[in-house]
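> heads up, no residue letters with this:
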């Protein structure tokens, strides 16, 4: 296999740094990352590893940069690229006025593939190497996405939206059709190379009881697949769900009654949760995807991170493009910090970068494959530039330690801070000097 050796400052997480302190991460001021084929072979201090590198091996040197695992986005909609920055609505109106008309176009496989190509290139440019992705109701939208991802060899998770009511007729399927379409996509794509499948009821409002039961049936029949949906994003949404499902204790219970809670279940948002819902998320090892740019843009609310920590609910980071306003995980962490500030909670820079890497991998139960730089892990990593812009270069030159540099990066950085993105041992993106 081909051998690639990179030398520079390296950061990787081993655990939640808020719980494990310095034992939660490894940081080498002068480190070596050895990649063999599509896997990491070794990582450590340069003084320890350089002697094991043969004299004829080219060592890629990175000055004033930081090598770390690729970002993991646990909630994003690839068909919504073209509704980014749409003005003036909150969630339910935004769906009706912008999202649904746009998703109609994905009945066309050519449109779906062009959008998937653009979407994946933007993700990679922003340093995101794995994402949990919504398609549309059209199975061809998911086929197009997986075909584009397979070409890049990215580890992606995607699913066909299941939606049989409270949406335009041109976007509604039926409970049985959604089951059959999802089943066919699972058998074709789940575990094919690096592609994985997520059963994807859009949210409780747009699925009948029968369709949610079919979603639960899929999870029983294919226990290795994921489940993604939305939960308690907006107060009007929560009220509507209570009216639609009077027999449920609360919003989460709608999903729980249909067998949709598990360690591979990711619920986007979870802003307006009660104590019982927190307890069930914890008990079932289900997780929340925190989407701060979307929550602010759509006026949905401020997620209470302190409460999630207290209740021991797993959470990770999502951009939620196109309700969210940026592909950049750095910009997402920027907004996450501000949301936490509004809730009187301090999100540390180490914890923020943990959530965007190993924390995301743990939420997806993929930390044995991705999310950290360890031997035998898949070689998905990025190179961040400490001098990406004159302002960042100037500010970071004043920083005294790693934590200060990380904080400045997540507040001032964006996709321009990503110098390179490597996927499965191959450099898929290198920022031009003109960018």
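Nice, thanks for sending it over. For clarity, every value in this text was computed on a predicted model and none was experimentally measured. Numbering: from 1, shown residues only.
> from here on, contacts and neighbour counts on C-alpha atoms
Noted.
> end-to-end on stretch 377-397?
For stretch 377-397, the first and last residues are 33 Å from each other (C-alpha to C-alpha, to the nearest Å).
> buried set for that stretch?
For stretch 377-397, burial by neighbour count (16 or more other C-alpha atoms under 10 Å) applies to 377-388, 392, 395-396.
> could you do stretch 264-279 as well?
Of the residues in stretch 264-279, those buried by neighbour count under the rule 16+ other C-alpha under 10 Å are 264, 265, 266, 267, 268, 269, 270, 271, 272, 273, 277, 278.
> residues touching the first one, list them.
With contact taken as C-alpha atoms under 8 Å, 6 or more residues apart in numbering, residue 264 is in contact with 225, 226, 227, 285, 286, 363, 364, 365.
> re the thing from before, just give me the closest of the buried residues of stretch 377-397 to residue 67.
Checking the buried residues of stretch 377-397 against residue 67 by C-alpha to C-alpha gives residue 383 as the nearest, at 4.5 Å.
> hmm, that closest one is touching residue 61, no?
No. Taking C-alpha atoms under 8 Å as the definition, residue 383 is not a contact partner of residue 61, at 11.2 Å.
> can you name every helix or strand that the helix or strand harbouring residue 40 contacts?
Take DSSP states H and E as the rule and residue 40 turns out to sit in strand 39-45. With contacts defined as 3 or more C-alpha pairs under 8 Å, 6 or more residues apart in numbering; DSSP states H and E, strand 39-45 has these neighbours: strand 25-36.
> tell me which residues of the strand it packs on come out buried.
Along strand 25-36, these residues count as buried under the neighbour rule (16+ other C-alpha under 10 Å): 25, 26, 27, 28, 31, 32, 33, 34, 35, 36.
> likewise stretch 51-68?
Using 16+ other C-alpha under 10 Å as the burial criterion, the residues of stretch 51-68 that qualify are 59, 62, 65, 66, 67, 68.
> alongside the first one, take a look at this:
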């Protein structure tokens, strides 16, 4: 169940359990050789005013003044930083698991009709509440989110996230062509809406604005120029969009922008590619595009579940790593079939296996925690269990159901390794394993089984 936020500033809280986080990128090394894995059994995490203030072994006495602080005892459970979903669509919960089309048909058949409803402020408010509750119920505590073209849809997300002190990055979608009536803006009004939202929300608590270009085909060249100017003139804003997801889409972009060298170049020439740029998919990019991403410090949000479901292609994560690209992990709901980052990790493993690479649990989990935080420039706030970071946690049961219980008992036996156990949890687990989620030290989701 999802719990309401407690009023006022959260006080002191102690969490106890087995801590797993990362201090460096494990890369694609063999699990037993992977660097940066930090495993701390039976530790306490001390939280005050929404931040972690100390981490210590459970057999160590609490600091003076902490005696009697409320404690959540999760011994035997896995405590991790909350997951960071770097690409997900709020309104597309309405069309998740829709049958039978590739990307462009899927947008026209399912997505655009659903998004038109978000012009209604009440639909946007209810949708934002449902969406954020669903993120928390899947162990995700921070996200980079697409709302709709309607300003009110971004407002609703910001308001709901701000009320819970959640790290959220979003912004009104820019889309002034090749979409149905009711989903189109124009350059001047879109710019005014963006500036108003930036003034109201960017840097307000844990909220950050993203200049949000739907994808190149739905913006005129004039709108792309305006978006680039926003990125340059508004300090600290992010930019999010889609790139090279599907071969038909890539072909369409080449027809719409015949003077651009590539799909990525459409964005780059207008100043949209930089260290705060989050580009979803990036499957059909060439070596020169990769070099641009590396030089600009931009990231690809890998969306494995969505790529498989829509038949878009197989992203070569290992090659991207060799070429020095930042890669984070994302659900891309509703093209993706689950908000569970664990399910998306399992799909990512399959995609890499089909290309001859074995994705370790360490690499996958790092990409959804510290790796995403670093790519977003937020590693001093989220992604680790470390003093000074925000107390954003997901607390997990190791198994759910008889088969997983049996597999876990074998993995933790005398011949098992920690990676074997974590990999089995990652592969077999989903939101049913989640015991609780905390955002800024406040419980926003708690399973009925731990109440």
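Good, I have the coordinates. Please read these numbers as outputs of a predicted model, since none were measured by experiment.
> follow-up on the earlier one: just the closest of the buried residues of strand 25-36 of structure 1 to residue 211 of structure 1, please.
Ranking the buried residues of strand 25-36 of structure 1 by separation from residue 211 of structure 1, with C-alpha to C-alpha as the measure, puts residue 25 on top at 42.8 Å.
> residues in contact with the equivalent of that closest one over in structure 2?
For residue 25 of structure 1, the aligned position in structure 2 is residue 37, judged by TM-score structural alignment. Contact partners of residue 37 of structure 2, counting by C-alpha under 8 Å, 6+ apart, are 20, 21, 22, 23, 24, 26, 362.
> the last one pairs with which position in structure 1?
In structure 1, the residue paired with residue 362 of structure 2 according to TM-score structural alignment is residue 350.
> could you do residue 237 of structure 2 as well?
Aligning on TM-score structural alignment places residue 237 of structure 2 opposite residue 225 in structure 1.
> just checking, that match touches residue 190?
Yes. The criterion here is C-alpha under 8 Å, and residue 225 of structure 1 meets it with residue 190 at 7.3 Å.
> mind listing the strands for the stretch 351-451 of structure 2?
When secondary structure is read from DSSP state E, counting those that start in this stretch, the stretch 351-451 of structure 2 shows strands at 393-396, 434-439, 442-446.
> residue 56 of structure 2: which of those strands is closest?
strand 393-396 (16.4 Å).
> in structure 1, what range does the closest one match?
On the basis of TM-score structural alignment, strand 393-396 of structure 2 is assigned to residues 381-384 in structure 1.
> look at the aligned partner of residue 185 of structure 2 in structure 1 and say how many residues are nearby.
The alignment partner of residue 185 of structure 2 in structure 1, by TM-score structural alignment, is residue 173. Taking other C-alpha atoms under 10 Å as the criterion, the count of residues near residue 173 of structure 1 is 21.
> tell me the contacts of the spatially closest residue to residue 339 of structure 1 that is not a sequence neighbour?
Here the nearest residue to residue 339 of structure 1 in space, its sequence neighbours aside, is residue 302; by C-alpha to C-alpha, 6 or more residues apart in numbering that works out to 5.9 Å. Remark: with contacts taken as C-alpha under 8 Å, 6+ apart, residue 302 of structure 1 is in contact with 271, 292, 295, 296, 339, 340, 342, 343.
> and residue 302 of structure 1, what pairs with it in structure 2?
Residue pairing (TM-score structural alignment): residue 302 of structure 1 is matched to residue 314 of structure 2.
> quick check: its match vs residue 71 of structure 2, distance?
Residue 314 of structure 2 sits 45 Å away from residue 71 of structure 2, taking C-alpha to C-alpha as the criterion.
> now the residue of structure 2 most remote from its centre: how far from residue 212 of structure 2?
Here structure 2 reaches farthest from its C-alpha mean at residue 64, the gap being 37.5 Å by C-alpha atoms, centre = their mean. Between residue 64 of structure 2 and residue 212 of structure 2 the distance, using C-alpha to C-alpha, works out to 48 Å.
> what residue of structure 2 matches up with residue 332 of structure 1?
Aligned by TM-score structural alignment, residue 332 of structure 1 pairs with residue 344 of structure 2.
> looking at this, that match is in a helix?
Yes. Assigned with DSSP: H, G, I helix; E, B strand; the rest coil, residue 344 of structure 2 falls within a helix.
> now do it: how many residues are near it, please.
Other residues within reach of residue 344 of structure 2, judged by other C-alpha under 10 Å, total 27.
> so which strand or helix has the counterpart of residue 212 of structure 2 in structure 1?
Per TM-score structural alignment, the equivalent position to residue 212 of structure 2 in structure 1 is residue 200. Per DSSP H and E, residue 200 of structure 1 falls inside strand 195-201.
> pull out the buried positions in the helix or strand following that strand.
Read in the C-terminal direction, the helix or strand following strand 195-201 of structure 1 is helix 209-221, with elements assigned using DSSP H and E. Of the residues in helix 209-221 of structure 1, those scored as buried under the neighbour-count criterion (16+ other C-alpha under 10 Å) are 209, 211, 212, 213, 214, 215, 216, 217, 218, 219.
> next: stretch 401-420 of structure 1.
Quick answer for stretch 401-420 of structure 1 (16+ other C-alpha under 10 Å): 405-420.
> what subset of the contacts of residue 264 of structure 1 is buried?
By the neighbour-count criterion of 16+ other C-alpha under 10 Å, the contacts of residue 264 of structure 1 include these buried positions: 225, 226, 227, 285, 286, 363, 364.
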